[in-house]
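# I'll drop the sequence and a predicted model, then ask my questions.
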Amino acid sequence: MTSPPVTKEDTPKATGRERRGWYWYDWANSAFYTTIISVFLGPYLIPIAKTAACEQDFASMPADACARDFDTLTTGQLGFVDVLGFDIRPAAYFGLVLTVSTLLQIVLLPIIGALADHTGRKRQLLGGFAYVGALATLGLFFLEGDRYLLGGGLFILANVAYGASIVVYDSFLPQISTPAERDKVSSRGWAFGYLGGFLLLALNLVLYTGRDGFGVSEGMAVRICMMSAGLWWAIFTIIPLLTLRNRPVPAHESTALRSVGGSFRQLGRTISELRRYPGTLLFLVAYLIYNDGVQTVIGNSAPYASEALKLDKNVQIQAILMVQFVAFGGALLLGALARRFGTKRVVLASLLVWTVIVVMAVFLAEGAELQFYGLAFAIAIVLGGTQALSRSLYSHVIPRGKEAEYFSLLQISDKGSAFIGSLTITLAVQFTNSYRIAIVSLVVFFVIGFLMLLAVNLPKAIRQAGNEVPEHL
């Protein structure tokens, strides 16, 4: 016997307090991405793995001399670390754990989304995943010496928990905002997150660059910075947990095991039902393609700056800080433009800007810091808005009551597409030995994504999903 559907009258109305609390989770979790992934962990974890390789293969050699001459010493069968029985080069170790965590997200996030919708306990799931991730990030403080396996394991746990919490967090958006409010609420959350990530990263860079004055070593400074991201994540997650509310769902199995089983069945039905929502499916594919371009540009900006433009680390760090700060205003600006000109038009316009950005990147001169800052500024303007407004558009084409499941598919398209962009860059560099050509090859993602998004009949897709078509779309 099927349960009666949950009607709009059964669902508590969102309040301004609840929406403001929702914004704070973007503020809380952005510290993990900016401080851990973007800046500190990779450059710190790889030397930890090199230390382990030195102790294994060059135990008689002074550690500092081994680290200095590691690349020339490690030939043949020397200079590897053991990861579950596999010999891995230290330089590839961070990429390996990032890939493993991404693959685990691809497998687990749809299940987590189904579980959130099936049980209705979104607030508890958000808190659980957030604190697992925050505690794992706090544990990175103990990453020193040759503890490369500890660092890799903690990062995988934290990154999977981060992705899971984002699925649950995003699924609140259709529940706390009306269709007319969706663009504004999504853009404000994204902007608030950029501001939070900027503020903690700025504080951490003060500690890192001024570590001698604070009387701490470089390693200790990095470990404090990484620990601060976990602390920031944990403290500010309290605010959304105090303000967000669960919504009622149809009756379901009462035990945790049966709920998980029900979630698997519900997930299977969701994937099968996508055929009934061709507009939703087309939007998902379009987003996968153009967001792949966005993520690949961001992920390869540092290698491009160092390899193609020969810019030093300080310039790259300052550019990252500027992007975080300017993206705060950019997300709000594009949100305001969407309310005036329509969300789809603004997203399409942002994709044209992305196309111009990657073409212009080819013509930057070596050592041209001002040109690089200008390009970073342009990226910051469209970065947050492209993602926030895409999230808002997607929320309109999701069937009611399946928010977490469908947002997990959005996250999967985000995570899964990273392989396509990375492969494109890798092949382009391999065959041309040019990061400039590699970057401009990403034009194809923005062009195809633009054309596919242009083909989406959003009003029809929204009606097919059983939702109200907003005035400005």
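Thanks, I have it.
# contacts and neighbour counts: CA atoms only from here.
Will do.
# what ranges do the strands span in this protein?
Taking DSSP state E, the strands of the chain run over residues 81-83, 86-88.
# and the first one, what other elements does it pack with?
The elements that strand 81-83 packs onto, with contact taken as 3 or more CA pairs under 8 Å, 6 or more residues apart in numbering; DSSP states H and E, are helix 41-57, strand 86-88.
# okay, buried residues for the shortest one please.
In other words, strand 86-88. Under the neighbour-count criterion of 16 or more other CA atoms under 10 Å, strand 86-88 has Ile88 buried.
# structure B:
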Amino acid sequence: MAIFDRDALNPGVAPREVFAWSMYDFANSGFTTVVLTAVFNAYFVGAVAGNAPWATLAWTGALALSSLLVILTMPAIGAWADARGAKKPLLLATTIGCVLGTAGLALAQPGSVTLAIALVVLANWFYNTGESLIAAFLPELARPHALGKVSGWGWAFGYFGGMLTLGLSLAWVLSAQARGETAAQFVPVTMLITAAVFALASVPTFLVLRERARPQAAAIGAAEAGRAEGTQDGRAGAADAFARLRRTWRESGRFVDFRRLLVCGAFYQAGIAVVIALAAVYAEQVMHFTQIQTMALVFVVNIASALGAFGFGYLQDRLGHRRALALTLGGWIAMVLVAGLGTSLAMFWLAAVLAGLCMGSSQSCGRAMVGALAPAGRLAEFFGLWALAVRVAAIVGPLTYGLVTWLTVGNHRLAILCTGLFFVVGLALLAGIDMARGARAAREAVEPGRR
């Protein structure tokens, strides 16, 4: 475990525990890589929906619906987890849900649009809820000065996990095509491979990672009082959780930089959501990539993403979170211009490498910034708010892309250029964030009920 610097970890945190935490990123990245980015999205548009004019919009609509569900549920789930010190049990439940949903996608065949959409919505909801919960462990593991570094470790592990899952899927696709099988025969098996890797690779997380949060008596007492008056526990817990969410927004004067980060994140994450959800669709529809070429493309992107997440994590702590994120957003803008205006394969591959480098670094940087600005004792709640902003982005970004392609009868180049506007706005909003002021506000915050 020499890769994990003990000086970056909080007292009592062993390197093997950070390894277990990072393994969750390793485990769940196959879902985004194979299901959302490389295989199932293009399979849905081309095979399940039969390349219908509305196919891309239907895919982005399914992702938008799952993101809306996250928006409606994640703040309450995060607050509930904080109140009961129960991030880990909830993480286990979301993991099981995503694994089962991913395996269920093996049943999707040409024409089964409703089944495919339903399973994608559920699996993606479980995935994103789990992402918020695992991220909330970060400030418990890393010292404040090393949040970027430790976050980068996790993201780097994640991209290697994505490459493993994609590599196994690619090997299956190659062998299946050699046997003369069609996409309707080999894509379902890749869904089973993805589910199996997620389930197996997440085991170290649940065996080793500790739940350090403790139940908060005041919050639980409110729920108990609701039960005593005849209110069901679930309804009382949800009401308390949304009350906490409303209080957080009312206290935005104290956490003004965190709130600005949410708005900034909602914009730049909208652009990232487009790349994740539609990279394979763009490659096949514009560059006329085959399934094998598309999977190879995503494999290269994951290598670049792993290097970006791991290497940039160290650079981020030296530069400062805001400068580091500004650098990556500039890279995203360059990527969009290269992809949208370039016509050669070489230019498209260059755009893919840029996207990979920016993907790992920007995702790692965003998570570290949330950890730096979130007050202790409310980590799951604040990461739940971050998840809410990211899910808003996941609705707006892909839907914008889908609407542009629908209204322009398939102009994917214009759609990707429009995506660049999200990164431009995000970069402009980033200038208003003061990390020192935000971190000070987080330290000075006192959780109600602990006075």
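Perfect, thanks for sending it. Only a predicted model underlies this, so the values are computations on that prediction, with no experimental measurement involved.
# thinking again about what came up before, so which of the helices and strands packed on strand 81-83 of structure 1 comes closest to Ala134 of structure 1?
helix 41-57 (14.8 Å; CA to CA).
# what's near enough to touch the closest residue to Leu242 of structure 1 other than its chain neighbours?
Beyond its immediate neighbours in the sequence, the residue positioned closest to Leu242 of structure 1 (CA to CA, 6 or more residues apart in numbering) is Gly21, lying 7.7 Å away. Contact partners of Gly21 of structure 1, counting by CA atoms under 8 Å, 6 or more residues apart in numbering, are Ile239, Pro240, Leu241, Leu242, Thr243, Leu244.
# and the residues you listed, which is closest to Gly213 of structure 1?
The closest of the contacts of Gly21 of structure 1, once distances to Gly213 of structure 1 are taken by CA to CA, is Ile239, at 34.5 Å.
# matching the closest one against structure 2, which residue comes up?
Here Ile239 of structure 1 is matched to Pro204 in structure 2, going by TM-score structural alignment.
# ok, that match - contacts?
With CA under 8 Å, 6+ apart, Pro204 of structure 2 has these contacts: Ala20, Met23.
# separation between it and Leu122 of structure 2?
According to CA to CA, to the nearest Å, Pro204 of structure 2 and Leu122 of structure 2 sit 24 Å apart.
# wait, Thr328 of structure 2 touches Gly360, no?
No: with contact defined as CA atoms under 8 Å, Thr328 of structure 2 does not count as touching Gly360 (9.4 Å).
# what about those two, which has more around it?
Gly360 (30 against 25; other CA atoms under 10 Å).
# and that one, what pairs with it in structure 1?
Per TM-score structural alignment, Gly360 of structure 2 is aligned with Gly384.
# spatially nearest residue to its match (excluding sequence neighbours)?
For Gly384 of structure 1, the closest residue by CA to CA, 6+ apart turns out to be Ala331, at 4.6 Å.
# which ones are touching the corresponding residue of structure 2 for the one you found?
Using TM-score structural alignment, the partner of Ala331 of structure 1 in structure 2 is Ala309. With contact set as CA under 8 Å, 6+ apart, Ala309 of structure 2 has these partners: Gly152, Trp153, Trp155, Ala156, Leu357, Met359, Gly360, Ser361, Ser362, Gln363, Ser364.
# list the contacts for the fourth one?
For Ala156 of structure 2, the contact set (CA under 8 Å, 6+ apart) comprises Ser305, Ala306, Leu307, Gly308, Ala309, Phe310, Gly360.
# and for the last one?
Ser364 of structure 2 makes contact with Gly148, Ser151, Gly152, Trp155, Ala309, Gly313 under the criterion CA under 8 Å, 6+ apart.
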